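Novice: Sequence and predicted structure are below.
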Amino acid sequence: MSDWKATLKLVEYLDKDGAIDAKGIKKLTDSVGEAKELAQRLGCDELKPFATSAVRSAVNANEVLEHIERETGVRLEILSGADEARLTFLAVRRWYGWSAGRITNLDIGGGSLEMTTGVNEEPDVAVSLDLGAARLTHNWFDIDPPERKTVNLLRDYIDAELVEPAKEMRAHGQARLAVGTSKTFRTLARLTGAAPSSAGIHITRELTAPGLRQLIAFISRMTAADRAELEGVSANRSHQIVAGALVAEAAMRALNIERLEICPWALREGVIFRRIERGLDLQS
């Protein structure tokens, strides 16, 4: 088994017209090529390459995909926001099982926020919003640390974006279990006292609304460099953790969630489960 990752932060390469610029295309192409070479060295029989929010929202998405295919021979499949949410929910359901009852899941990526709720493997509601931590940081914060006025304006913007999706999700009733997936939620939980990753994946980790509010008041006044010194915050994510925390707090508040558990499985595991079970396209 091998686990390899490369941090791309593609939303930071979106130009004023919403296109991924040349540097971003090169960075993505190089990473896809490196992943392909690694898979070949490991004797991988099949690749399941897919792209999410940053490519999905780019106005030159087709151009990007064609360039990558010419250079690497790999054709990325763009997951829709709803499919990204569904596949993540599938992984969460498999982790907790049927006895968990209704689950509401929140996932904060670099480009988008996915929200789902359901009692089966297929959620009743699957929503994707352009409220990713890197995207909001790129679009809203031009001073480090961000000005308090800007933080408040961003909070109001997030609240407004969540009104209708949260209403739709609440209509299905309160979840028995609220869950958070993604590196952003793991980092926030760690900063509020959850066990470190070295403790293993089977340790229960949680994030509470009061703890998150206190954390935001603390980290929003710090520079990215200072945040990177906090235990559990990686240097390449320290600049976007404030925006991620604001999204998490707003989503929890909109859905009346006071506590959520951190699930170690997310989109990647959902893709694997779907492929194993159906052997079909990810959207099937």
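Specialist: On my side now, so go ahead.

Novice: Could you use CA atoms for every contact and neighbour count after this?
Specialist: OK.

Novice: Could you say which helix or strand holds the residue lying closest to residue 141 once chain neighbours are set aside?
Specialist: Leaving aside its sequence neighbours, residue 141 sits nearest to residue 150 (Cα to Cα, 6 or more residues apart in numbering; 7.5 Å). Residue 150 is part of helix 148-170 when elements are defined by DSSP states H and E.

Novice: Please name every helix or strand in contact with that helix.
Specialist: On a contact count with 3 or more Cα pairs under 8 Å, 6 or more residues apart in numbering; DSSP states H and E, helix 148-170 meets strand 125-129, helix 241-254.

Novice: Buried deepest among these, which one?
Specialist: Most buried of these by mean neighbour count (mean count of other Cα atoms under 10 Å) is helix 241-254; its value is a mean of 24.

Novice: what inclination does that one have with respect to helix 148-170?
Specialist: Angle between the axes of helix 241-254 and helix 148-170 is 40 degrees (criterion: axes from the mean of the first three to the mean of the last three Cα atoms, to 10 degrees).

Novice: Residue 136 and residue 124: what is the separation?
Specialist: Using Cα to Cα, to the nearest Å, residue 136 is found at 27 Å from residue 124.

Novice: do residue 254 as well
Specialist: To residue 124, residue 254 is 18 Å away according to Cα to Cα.

Novice: One more to weigh against that first structure:
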Amino acid sequence: MRLAVLDIGSNSAQLQVVDASSGAPPLPAHAVKEPTLLAEELLPDGTLSATGIDRVAGAVGRAVDAAVRLGVDHLYPFVTAAVRDAANRDAVIDRVEAEAGVRPQFLSGEDEAGLTYFAARRWYGWSAGRLLLVDIGGGSMELALGRDVEPELAVSLPVGAGRMTRELLTEDPPPPRQLKAVRKRARETLSEVLDRLRWEGGPRRVVVTSKTFKQLARLAGAPPQRKGPFARRELKLADLRKQLTKLAAVPAAERARFRGVSRSRARQIVAGAVVAEATLTALDVTSVEVCPWALREGILLRHLEDVADTAALPLQPLARRPSATVRRLPTAHGATEPGPSTVESAGTPEERASGREDG
């Protein structure tokens, strides 16, 4: 069975295709990435601009075309905070459906945190003990803590790298006062959940996911993704602080030439680093491990578990190919309904397990 997840985020629409079977890990067979670049398209009234809507609809259309071309049987399209939190999100979803033939769903921030935690728990296994997960996306940061399959705590905070860049880092490079403003916002937002985290008890292992953390770890000397998922990737707080100083001192165009920093994220990586530093400091964490699995793997793993344990969920026909289907997202609490492509080869089994996010 060929499954695919289409993650429609602030930087890109990413299609991850896997040949899945119950009990097997979700190893990507193909990956397609289409730019959305929505961070600068959010207007003062909270709506996505017409240009942003055109861009995301086109990106999803091309990704769906790729899914059809690659013989995908079941497709899970969903949007994250950039579209989910837009004041005109229903209009955005309607436009995507009209152009691409699929209607993306949106997950709550808490569901994103829970599914990302679910993937990390599967990766590390029961021996990891109590696990604390941190994920910094474009619009939000997710935290999840637990020792079982489902987290005891899963929260989403509005301090994503793209959001903080747009709202607080208006100059390039940003002056110290703007960096201070991001740090203050992150600390104040984190203060809302720190007492709960302390109440739940300290974690045995702290892990991070997201492109933000992967790029920061790579900057600090972690192995590149081509080394495969089993290469240990660690980010120390002391190294993070050193890299933050270097990143903040130069404009985005120069950051894009740094090891591991992609051009599309060069502007927001500074805000991501500030939020990461503030978070680890507040949590009294001096070192974290980068987990190769995150939200997309969590969705696929949840699906495979549901197929093994229960009857299949109702299917929706994929408009562009009758034999393909679109299914509801399998989440811990049930999904909430809102109402030229580059196709990468499969690579080695180790590269497929890592999702091929090279840096």
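Specialist: That came through, no problem. These numbers come from a predicted model, not from an experiment.

Novice: What does the TM-score come to for these two?
Specialist: TM-score of the superposed chains, computed with TM-score structural alignment, normalised by the length of the first structure, equals 0.97; 284 aligned residues with a Cα RMSD of 1.1 Å.

Novice: who's more crowded, residue 136 and residue 124 of the first structure?
Specialist: Using other Cα atoms under 10 Å as the criterion, residue 136 of the first structure and residue 124 rank with residue 136 on top: 24 against 16.

Novice: Wasn't residue 312 of the second structure part of a helix?
Specialist: No - counting by DSSP: H, G, I helix; E, B strand; the rest coil, residue 312 of the second structure falls outside a helix, being coil.

Novice: count of neighbours near it?
Specialist: By other Cα under 10 Å, 11 other residues sit near residue 312 of the second structure.

Novice: Quick check: it vs residue 327 of the second structure, distance?
Specialist: Look at residue 312 of the second structure and residue 327 of the second structure: by Cα to Cα, they are 9 Å apart.

Novice: for residue 159 of the second structure, same thing?
Specialist: In terms of Cα to Cα, residue 159 of the second structure sits 30 Å off from residue 327 of the second structure.

Novice: same deal with residue 176 of the second structure?
Specialist: Taken as Cα to Cα, the span from residue 176 of the second structure to residue 327 of the second structure is 47 Å.

Novice: cool, residue 101 of the second structure as well?
Specialist: Between residue 101 of the second structure and residue 327 of the second structure the distance is 13 Å, computed by Cα to Cα.

Novice: Translate the residue nearest to residue 141 of the first structure into the numbering of the second structure.
Specialist: In the second structure, the residue paired with residue 150 of the first structure according to TM-score structural alignment is residue 178.

Novice: repeat for residue 5 of the first structure
Specialist: Per TM-score structural alignment, residue 5 of the first structure is aligned with residue 33.

Novice: What helix or strand is that match located in?
Specialist: Assigned by DSSP H and E, residue 33 of the second structure belongs to strand 28-35.

Novice: What is the subsequent helix or strand relative to that strand?
Specialist: helix 50-69.

Novice: Mind reading off the mean deviation between that following helix and the first structure?
Specialist: Once fitted to the first structure, helix 50-69 of the second structure is off its aligned match by 0.8 Å on average (mean Cα distance after the TM-score superposition for the first structure).

Novice: okay, and that helix goes to which residues in the first structure?
Specialist: Counting by TM-score structural alignment, helix 50-69 of the second structure corresponds to 22-41 in the first structure.

Novice: Was I right to think the match of residue 5 of the first structure contacts residue 12?
Specialist: Yes - contact status for residue 33 of the second structure versus residue 12: in contact at 6.4 Å, counting by Cα atoms under 8 Å.

Novice: Can you give me the distance of residue 67 of the second structure to residue 96 of the second structure?
Specialist: 15 Å.

Novice: Ok, residue 159 of the second structure next?
Specialist: Per Cα to Cα, residue 159 of the second structure is found 26 Å from residue 96 of the second structure.

Novice: Pick out whichever of the two has more residues nearby.
Specialist: Neighbour totals were compared for residue 159 of the second structure and residue 96, and residue 159 leads with 26 against 23 (other Cα under 10 Å).

Novice: Tell me which residue of the first structure matches up with the more buried one.
Specialist: So, by TM-score structural alignment, residue 159 of the second structure is matched to residue 131.

Novice: So its match, which state does it fall into?
Specialist: Going by three-state DSSP: residue 131 of the first structure is coil.

Novice: Leaving out chain neighbours, which residue sits closest to it?
Specialist: Spatial nearest neighbour of residue 131 of the first structure, excluding adjacent residues (Cα to Cα, 6+ apart): residue 112 at 4.7 Å.

Novice: Strands of the stretch 151-284 of the first structure, start to end?
Specialist: For the stretch 151-284 of the first structure, applying DSSP state E, counting those that start in this stretch gives strands covering 177-181, 206-208, 259-262.

Novice: Residue 354 of the second structure and residue 60 of the second structure: what is the separation?
Specialist: With Cα to Cα as the criterion, residue 354 of the second structure and residue 60 of the second structure are 23 Å apart.

Novice: which one of the two has more residues nearby?
Specialist: Relative neighbour count places residue 60 above the other of residue 354 of the second structure and residue 60, with 30 against 21, counting by other Cα under 10 Å.

Novice: Excluding sequence neighbours, find me the nearest residue to the residue nearest the centre of the first structure.
Specialist: When Cα atoms, centre = their mean is applied to the first structure, the residue found nearest the centroid is residue 109 (2.1 Å). Distances taken as Cα to Cα, 6+ apart put residue 132 closest to residue 109 of the first structure, at 5.1 Å, once the chain neighbours are dropped.

Novice: Same check on residue 142 of the second structure?
Specialist: The shortest distance from residue 142 of the second structure to any non-neighbouring residue, by Cα to Cα, 6+ apart, is to residue 156 (4.4 Å).

Novice: my read: the one you found touches residue 109, true?
Specialist: Yes - using Cα under 8 Å, residue 156 of the second structure is in contact with residue 109, at 4.9 Å.

Novice: shared neighbours of these two, anything?
Specialist: 140, 142 (Cα atoms under 8 Å, 6 or more residues apart in numbering).

Novice: Who are the contact partners of the equivalent of residue 244 of the second structure over in the first structure?
Specialist: The alignment partner of residue 244 of the second structure in the first structure, by TM-score structural alignment, is residue 216. Shown in contact with residue 216 of the first structure (Cα under 8 Å, 6+ apart): 242, 245-246.
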